[in-house]
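# Predicted model and sequence below, questions to follow.
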Amino acid sequence: MRIIRRITALVLALGLLGTAAAQEGKLKIATVDMQNLFKEYHRTNDAQKQINVERARIQKENNERLARIRELDTDLQNMRKQLDDPSISDSKKQEVYRDWQMKQNEGIALDRERREFLQRRNQALNEKMVQRMKGILEEIRKLVEEQAKKEDYDYVFDKSGLSTSQVPFLLYTKDATDITAVLLEDLNKDAPAEPAGEEAAAPEAPAEGGE
């Protein structure tokens, strides 16, 4: 969730929407819970499901690479036993040792390639997730702005926003209207029906490195 909080902090600043009411001495203020809108928006869950599918695909390929490396490791252990076997001739041991070296180098190379693959694919997936989530947040921000203009609000404050010290920016407002529910209904008006028994996946942070 930390990466989503960082994305949210980058795109959820909502500016002044009008000054006429301020000049008259009375402001029309609204609040919105951007974190809740983001979490409950059906496009957020759709994007998360797609990310999870891609993450599972990466893990599957990583497991296949690990399986080959473990096969080589088993071969190396068996060859080591032959090298320690006093009943095997020296000439045979030299042949086994050459094969052991080749397999060991192959295993090292395969593991290096696997780690590079995992880092490369996870980094690309993280970047894709960041771009998708930023796009969704920008879509929500525009909807907030449209609603604010429609209702002639002077200010709209994100009540879920936190400062760098993790203290809410908005501590108190007088006579502010919370427009979160109205916006959420608008966002999800075209949401596809969820299959029976299926729960929406909560947004997750992108995968880090693997084994």
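Perfect, I can see it now.

# Please count neighbours and contacts with C-alpha atoms only from this point.
Fine.

# what's around His42, how many residues?
20 (other Cα atoms under 10 Å).

# wait, I meant Lys150
With other Cα under 10 Å as criterion, Lys150 counts 9.

# just checking, what packs against the lengthiest helix in the chain?
Secondary structure assigned by DSSP state H gives helix 90-151 as the longest helix of the chain. Under the contact criterion of 3 or more Cα pairs under 8 Å, 6 or more residues apart in numbering; DSSP states H and E, helix 90-151 touches helix 2-11, helix 34-40, helix 42-83, helix 180-187.

# buried sites along the last one?
Going back to what we said before, that points to helix 180-187. Neighbour counts over helix 180-187 (16 or more other Cα atoms under 10 Å) mark Thr180, Leu183, Leu184, Leu187 as buried.

# can you check the shortest one too?
Judged by neighbour count (16+ other Cα under 10 Å), helix 34-40 contains these buried residues: Met34, Gln35, Leu37, Phe38, Glu40.

# What of stretch 2-21?
Ile4, Thr8, Leu12, Gly18.

# Make a markdown table out of these and add distance to Leu72.
Shown next, in a markdown table, are these (distance: Cα to Cα, whole Å):
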| residue | distance to Leu72 |
| --- | --- |
| Ile4 | 40 |
| Thr8 | 46 |
| Leu12 | 51 |
| Gly18 | 69 |
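
# Let me know the closest of these to Ile88.
Ile88 has its nearest neighbour among the buried residues of stretch 2-21 in Ile4, at 61.1 Å by Cα to Cα.

# about what we covered before: can I get the buried residues of helix 34-40 in JSON lines including distance to Gln94?
Listed next are those as JSON lines, based on distance: Cα to Cα, whole Å:
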{"residue": "Met34", "distance to Gln94": "69"}
{"residue": "Gln35", "distance to Gln94": "66"}
{"residue": "Leu37", "distance to Gln94": "68"}
{"residue": "Phe38", "distance to Gln94": "64"}
{"residue": "Glu40", "distance to Gln94": "66"}
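
# which of those residues sit farthest apart?
So, the buried residues of helix 34-40 by Cα to Cα: farthest apart are Met34 and Glu40, at 9.9 Å.

# intersection of neighbour lists for the two?
With Cα atoms under 8 Å, 6 or more residues apart in numbering applied, the contact sets of Met34 and Glu40 do not overlap.

# what residues are up against Ile7?
Contacts of Ile7 by Cα under 8 Å, 6+ apart are Val130, Met133, Lys134.

# Okay, one more to line up with it:
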Amino acid sequence: MKKLLSLTLVSLLVLPIAAWAQGTLKIGTVDMNKTFRDYNKTKDAEAKINDAKNQAKKEYDERADSYKKALDDINNLNKQLEAPALSADAKAAKAKERDDKIANIKNMEREITEFRQTRERQLQEQALRMREGIVKEITDVVMERVKANNLDLVFDKSGNSLNGVPVLMYSRDNVDFTADVITALNKPGRPSSFNPNAAASPAKESTSATSSATPKKP
């Protein structure tokens, strides 16, 4: 997914210099993008972040609706103040009411801006914690396979160089152990160091997603 949890990881996990010199390298490959995508906890984390975004959007919309109603009230008062038949006392009272509402709506503007910024930061932090936890679990399982099979070198076959060229141009299928890693990660009852629920925090809608809905100032 081209979302907050998307992963492009170029990994060089083990590189013993002595093995290079002896010409006895045992090499393995892992597709980290596929592993990340197919890990059940990635899907769980994505769902939690989407839920948090939706909740933040709902809260933002409630604030935006209140702002719009307040703005309509001010516009209505301005129209009433233009009425020729309005007495001086009535005009003064309505002018004061309008000014009070203008002061209040400015406070609402600040509160909406702070809410949006806070939620954006919280959602980014939540996604980062989840991503780091998932990557650590994947790396731990890869390292278990490295030790079990006495591998010297492991490449991420999904990784690209800075020039956009695959780091690994070719490898035999029999050195790839992506499927084994995914199976191990998704095994029921597997001990886990990462809990998506523990990583969750109050979330927010991104600035780009909410700023377009921000009502105009009076």
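Sure thing, it's come through. All values derive from a computational prediction rather than experimental measurement.

# Just among the contacts of Ile7 of the first structure, which is most surrounded?
Met133 (22 neighbours).

# Next, work out how far apart that one and Thr19 of the first structure are.
Distance, Met133 of the first structure to Thr19 of the first structure, by Cα to Cα, to the nearest Å: 31 Å.

# Specify which member of the buried residues of stretch 2-21 of the first structure is nearest to Ala56 of the first structure.
Looking across the buried residues of stretch 2-21 of the first structure and measuring by Cα to Cα, the closest to Ala56 of the first structure is Ile4, at 20.2 Å.

# Aligned to Gln131 of the first structure, what sits in the second structure?
When the second structure is aligned by TM-score structural alignment, the residue opposite Gln131 of the first structure is Arg129.

# quick one: its match and Ala198 touch, right?
No - contact criterion Cα atoms under 8 Å: Arg129 of the second structure and Ala198 do not qualify, at 9.7 Å.

# Neighbour count for these two, which is higher?
Set Arg129 of the second structure next to Ala198 and count neighbours by other Cα under 10 Å: Arg129 wins out with 18 against 10.

# mind checking how far that one is from Leu123 of the second structure?
Computed with Cα to Cα, the distance linking Arg129 of the second structure and Leu123 of the second structure is 10 Å.

# sorry, back to before: contacting residues for the match of Gln131 of the first structure?
Ala199.

# Switch the contacts of Ile7 of the first structure over to CSV; also include distance to Asp175 of the first structure.
Formatted as CSV, these follow (distance: Cα to Cα, whole Å):
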residue, distance to Asp175 of the first structure
Val130, 36
Met133, 32
Lys134, 31
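
# which one of those residues sits closest to Gln50 of the first structure?
For the contacts of Ile7 of the first structure, the nearest to Gln50 of the first structure is Met133 (12.2 Å; Cα to Cα).

# What distance do you get for the closest one to Leu125 of the first structure?
Distance from Met133 of the first structure to Leu125 of the first structure, by Cα to Cα: 12 Å.

# for Val154 of the second structure, helix, strand, or coil?
Using DSSP: H, G, I helix; E, B strand; the rest coil, the secondary structure recorded for Val154 of the second structure is strand.

# Can you classify the closest residue to it other than its chain neighbours by secondary structure?
Sequence neighbours aside, Gly28 is the residue nearest to Val154 of the second structure in space, at 4.7 Å (criterion: Cα to Cα, 6 or more residues apart in numbering). Three-state call for Gly28 of the second structure (three-state DSSP): strand.

# Per the alignment, name the residue of the first structure opposite Gly28 of the second structure.
Using TM-score structural alignment, Gly28 of the second structure pairs with Ala30 in the first structure.

# Ok, Ala83 of the second structure next?
When the first structure is aligned by TM-score structural alignment, Ala83 of the second structure is paired with Asp85.

# count of neighbours near that match?
11.

# for it, helix, strand, or coil?
coil.

# Over to the one 3 residues further on?
Using three-state DSSP as the criterion, the local structure at Ile88 of the first structure reads coil.

# quick one, what contacts it?
Gln82 are the contacts of Ile88 of the first structure under Cα under 8 Å, 6+ apart.

# re the thing from before, OK, contacts around the residue nearest to Val154 of the second structure?
Leu151, Leu153, Val154, Phe155, Val175, Asp176, Phe177.

# how about the first one, what's its match in the first structure?
In the superposition onto the first structure, Leu151 of the second structure corresponds to Tyr153 when matched by TM-score structural alignment.

# That match and Ile29 touch, don't they?
Yes - Tyr153 of the first structure is within contact range of Ile29, at 5.6 Å (criterion: Cα under 8 Å).

# So between the two, which is more surrounded?
Neighbour totals were compared for Tyr153 of the first structure and Ile29, and Tyr153 leads with 21 against 18 (other Cα under 10 Å).

# mind listing what the more buried one touches?
Neighbours of Tyr153 of the first structure in contact, by Cα under 8 Å, 6+ apart: Leu17, Gly18, Leu27, Lys28, Ile29, Ala30.

# The same query, at a cut-off of 10 Å, please.
16-19, 21, 27-30, 145, 147, 176-177 (Cα atoms under 10 Å, 6 or more residues apart in numbering).
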